[in-house]
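S.K.: A structural model of the following input is requested.
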Amino acid sequence: MRTGRAHALAVLIGLSLAGCAVGPDYRRPDAPPVDRYTAQALPAATTSAHAADGDAQRFMQGRDVPARWWTTFDNPELTRRVNTALSHSPTIASAQAALRQAQENANATRGGLFPSLDAAAGATREKQSAAQSGAPGGLGPFTIYNASVSVGYTLDLFGGVRRGIEAQLAQADYQRAQLDTTYLTLAANVVTASLQEASLREQLRATEEILGFQRESLRIARQQQQIGSKSLSDTLAVRTQLAITEATLPPLRAQLAATRNQLATYLGTTPAQLELSPLTLDAISLPQDIPVSLPSTLVDQRPDIRAASAQLHAASAGVGVATAAMLPQITLSGSAGSQALRAGDLFSAGTGAWSLGLGLTQPLFHGGELLHRKRAAQAGLDKAVADWQQTVLVAFQNVADALQALQYDAQGLAAQAIAESAASQQLDLTRQQYRLGATGYLNLLDAQRSYQQARISLIQARAARLADTAALYAALGGGWRSDTSVASQKP
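M.R.: Okay, the predicted model is just below:
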């Protein structure tokens, strides 16, 4: 008889472990069937310009972005800043903690696959009335000591527990992708802010140089006014232009201060504690070989797409959990222990007690709750599919925008270099003419203003080309990848 019970128990447990899991099996949607990111095929390289950072950039089709892509700018200070941010930023620590939390929750959910085993011990002091005990005057008071071990197990016949574990593992994958997103975003932000800082320093330097020219012009104008060769209106014109140029300095300095403060936050410190070595555009190399991953691999590289895939996986498993809740549940239970009136008599002959139980629960009526929860889970799955598709579309748009920006940046830099060179020559010529008395103050001021605008625009064009290169690296996924997926593990 005992052998028959053991055999039946083994069969039930085997059915539980080998039973099918209800609900859809996860399958990631296919990537868009395209072989390029832009409407027209990419050229082999961008145009070049006779200027700093004017080298042509070559598009290396089919190559993946390096994990430490910021090192391709070949600047030790930039690399140090990114490494410091990745090591000290609280956003990284927060994302790491969220990943550990999700992993521990997934590990905790695995406990549903195993029997529960609990031990209990206690002592009860009581007195029974005559009605309870049947004895005149009642019984007691007396103390009952007990000790027992109980076992419980829910057969996962329809895979509800396994789908729940699958959902938790998918959540861990989501947090891992979020961690990768944090790494990528932080590195891109540090690079972009550093390039902005270098650009603002160059703009301030160029503006101060123009101010030097204008102060010299004002000095000459005053001397000529004193000797009567020029009028007061000419001097006022020079002074007005000088004041206008000086007024551009405070906004530039404010932007530079705000950028440095932002860098302090990225690097995990306060503005008062920030220590940065000067960074100039001339010290930053423009990457010339630009990797362009295949469109078919973008869904594996972009952490936001991997996060959307994990959410889709969790939603798919959630349908299975909701479906299993509508089906029968079988539980096994058992206990063994001892009861005695004295603690020393526990586990003595005649004090033992045990029980075995088999329970079957079939939901019959819950006011439509279970049905609507299943429908809600299916709607959540539909939403996750749409969210995944939208994330992929935005990712392809980001890459296309960055690629086209690099092409147009190169053209814009070439045009700005020509404009700056022409404005510089025009300023030199106008100065000579002014010294010889062949032209007036207004022409000189116009030449200075044109040169200032052209030089500032050239600096901005250089910085934009570097920043858009970093944006392309980030759009392609940044090359950063944490450990492999855990949702694929079998419960």
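S.K.: all contacts plus neighbour counts: C-alpha atoms, from now on.
M.R.: OK.
S.K.: Which residues belonging to stretch 273-281 are considered buried?
M.R.: By neighbour count on 16 or more other CA atoms under 10 Å, the buried set for stretch 273-281 is 279, 280, 281.
S.K.: and for comparison, fold this next one:
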Amino acid sequence: MRVSAGLILILLAGCAAGPDYRLPEKAVLISPAARGTFDSGGEAAFVSGEPPDQWWRMYDDARLDAYITEALTANYDLKAADANLRRASFIVRETEAGRQFQTSISGSAEIAVVRGKIRSPESYTYDLGAGVSYALDLAGGIRRGIEAARANNEAVQAARDGVRVTVAAAVTRSYAAACSANATLAATQRVLDVQRETLGVTTRLKQGGRGTEFDVTRAKAAFDLSTAAIPEIIASRQAALYELAALMGRTPAAYPRELIQCISPPALRRAIPVGDGAQLLARRPDVRAAERLLHAATATIGLETANLYPRVSIGGPLGIAGPIAGFGTGSSFGGSLGPLLSWSFPNRAVARARIAEAGAAAEAASADFDGIVIEALRQTETALSAYAREADRSATFALSRDDARRATEQAGRLYRFGRTNFIDVLSAQSALANAEAAFAQSRALLVDRQIDLFLALGGGWGNDAPVETAGSAAAR
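M.R.: Here you go, the predicted structure:
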């Protein structure tokens, strides 16, 4: 029998078939352009330090901290992700078991029947056997399989971390949306108070002969228009509260009642540390998952390459056989020691096709990895720019709101003393209503942009206890 040179090399070296994993030389992850500072990172709203893992603590909001802690324990998407991680860890354990001795037991009994009649008791016979074998894994197929399973397990771990980031961001977003809706409601109420006062003044002036029914009607129309905005604001708040309850694993009706009174969305008191590209790509769960999947795909090439070579195992059967009447006696014992070496030769055409499939899959995983790195950088740059510009916009809206308040107060005084007409009053109040609404919406959008940025930065998973794996479960 002729043995291929490749098999001889494997037998001598004891190494695993297929390529050893390393990052591709041209991977985007290790390019200087991907690892440098962010294009939008020089804005006044940012500093260069590493973002904290639990980024929501930057808000210094104990209530938000409590909500996220509850969600990270009770959220059902996260429970499913934890279960998937446990499953992946058991797959690793199953694959590692391929390196252990394999055993088998067999047994049979026969009854001889001649012309429809059972012969003497001696015709009752039995055959019991046991076998043991150990795969030598000379081509390294088992090792490559374990390598692939471990890399897949780490990819599932990264995906689970990604769910944690998403859940924390969704809780913060819902919490902020509920408080922002209340802030908008409070701003609308302030405008209504001004319009209610104006309606009262207009009514009294008409009764005193200094105003007209037309002025009263216009004042009431403006008041009614602002009142009509309230139901939609309340509906928006309730939707946010129901979503928050669901994220925390509660039924919608069990939303946190204390948020009905919250009128201040979470606000940062300091600049956001954003780090650089290298820190981002090490932190993003989706980037970590893609890199681990590339590792698994590379190991699969070795797994399929090992199928080109015979599978070698050692071991053999041991058994006893004889008539049942003599079972347990010394004379009934009969054993055999089977072959110590067994060979299983592969279908090389099929094996080579599967190697090519695994190679193509690894190329696709490499392209996916590069694409995810590029997308992570794009998302972060976009979030940085959007947050910085919204911060500028919100500051301008605050000035506009303050100016509109002063203009409304001035118009009211001038109207009461007959120094301006009612159109000016209504115009000032309309400008105030728009300015209040715009500022409230900008504050809400600013928090939303903050959350987008924190989500892009990928923190929120680093300081938590690991999920129970197959090894820890077995240890208990």
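S.K.: out of the buried residues of stretch 273-281 of structure 1, who's nearest residue 34 of structure 1?
M.R.: Relative to residue 34 of structure 1, the closest of the buried residues of stretch 273-281 of structure 1 is residue 281; by CA to CA it sits at 36.8 Å.
S.K.: Correct me if wrong: that closest one contacts residue 463.
M.R.: Yes: applying CA atoms under 8 Å, one finds residue 281 of structure 1 in contact with residue 463, separated by 7.3 Å.
S.K.: circling back: for my notes, please list the buried residues of stretch 273-281 of structure 1 in TSV and give secondary structure and distance to residue 455 of structure 1 for each entry.
M.R.: Shown next, in TSV, are the buried residues of stretch 273-281 of structure 1 (DSSP: H, G, I helix; E, B strand; the rest coil; distance: CA to CA, whole Å):
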residue	secondary structure	distance to residue 455 of structure 1
279	coil	19
280	coil	15
281	helix	14
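S.K.: so which helix or strand takes in the residue most central in space within structure 1?
M.R.: When CA atoms, centre = their mean is applied to structure 1, the residue found nearest the centroid is residue 181 (2.3 Å). Residue 181 of structure 1 is located in helix 160-226, with elements delineated by DSSP states H and E.
S.K.: Sticking with residue 364 of structure 2, tell me its helix or strand.
M.R.: Here residue 364 of structure 2 is assigned to helix 348-416, by DSSP H and E.
S.K.: what span of structure 1 lines up against whichever helix or strand comes after that helix?
M.R.: As assigned by DSSP H and E, the chain's next helix or strand after helix 348-416 of structure 2 is helix 422-457. Per TM-score structural alignment, the counterpart of helix 422-457 of structure 2 in structure 1 is residues 441-476.
S.K.: I'd guessed residue 49 of structure 2 sits against residue 273; true?
M.R.: Yes: if you go by CA under 8 Å, residue 49 of structure 2 and residue 273 touch, sitting 4.8 Å apart.
S.K.: Looking only at neighbour counts, state which of the two leads.
M.R.: residue 273 (17 against 12; other CA atoms under 10 Å).
S.K.: Need the overlap of contacts for residue 281 and residue 463 of structure 1.
M.R.: 195, 199 (CA atoms under 8 Å, 6 or more residues apart in numbering).
S.K.: Okay, strands next: where are they in the stretch 201-350 of structure 2?
M.R.: 272-273, 311-323, 341-344 (DSSP state E, counting those that start in this stretch).
S.K.: Could you single out the most deeply buried of these?
M.R.: A comparison of the strands of the stretch 201-350 of structure 2 by mean neighbour count, using mean count of other CA atoms under 10 Å, puts strand 272-273 on top with a mean of 20.
S.K.: so that strand aligns onto which residues of structure 1?
M.R.: Using TM-score structural alignment, strand 272-273 of structure 2 pairs with 290-291 in structure 1.
S.K.: now that stretch, how far from the centre of its chain.
M.R.: Relative to its chain's centre, stretch 290-291 of structure 1 lies at 22 Å (CA atoms, centre = their mean, to the nearest Å).
S.K.: do stretch 12-31 of structure 2 as well
M.R.: For stretch 12-31 of structure 2, the distance to the chain centre is 28 Å (CA atoms, centre = their mean).
S.K.: now what about it, what contacts it?
M.R.: 10, 34-35, 138-141, 143-144, 281, 295, 298-299, 301-303, 305-306, 366, 370, 373-374.
S.K.: try 6 Å
M.R.: Contact with stretch 12-31 of structure 2 is made by 139, 140, 301, 302, 305, 306, 370, as judged by CA atoms under 6 Å, 6 or more residues apart in numbering.
S.K.: Return the residue of structure 1 aligned against the fifth one.
M.R.: In structure 1, residue 305 of structure 2 lines up with residue 323, judged by TM-score structural alignment.
S.K.: Ok, residue 59 of structure 2 next?
M.R.: In structure 1, residue 59 of structure 2 lands on residue 73 (TM-score structural alignment).
S.K.: ok, that match - how many residues close by?
M.R.: For residue 73 of structure 1, the count of nearby residues is 19 (other CA under 10 Å).
S.K.: What of residue 76 of structure 2?
M.R.: 16.
S.K.: That one and residue 255 of structure 2: what is the separation?
M.R.: Distance of residue 76 of structure 2 to residue 255 of structure 2, computed by CA to CA, to the nearest Å: 16 Å.
S.K.: likewise residue 89 of structure 2?
M.R.: With CA to CA as the criterion, residue 89 of structure 2 and residue 255 of structure 2 are 35 Å apart.
S.K.: List the buried residues in the one helix or strand residue 77 of structure 1 maps to.
M.R.: Element membership of residue 77 of structure 1, judged by DSSP H and E, is helix 76-88. Using 16+ other CA under 10 Å as the test for burial, helix 76-88 of structure 1 gives 77, 78, 79, 81, 82, 83, 84, 85, 86.
S.K.: got the angle between it and helix 160-226?
M.R.: In terms of direction (axes from the mean of the first three to the mean of the last three CA atoms, to 10 degrees), helix 76-88 of structure 1 departs from helix 160-226 by 140 degrees.
S.K.: how far apart are helix 76-88 of structure 1 and its match in structure 2?
M.R.: Following superposition, helix 76-88 of structure 1 is found to deviate from structure 2 by 0.9 Å on average (mean CA distance after the TM-score superposition for structure 1).
S.K.: which other residues reach that helix?
M.R.: Against helix 76-88 of structure 1 from outside (CA under 6 Å, 6+ apart): 71, 187, 266, 267, 268.
S.K.: cutoff 8 Å now
M.R.: By CA under 8 Å, 6+ apart, the list of residues contacting helix 76-88 of structure 1 reads 70-71, 92, 183, 186-187, 190-191, 194, 266-268, 277, 279.
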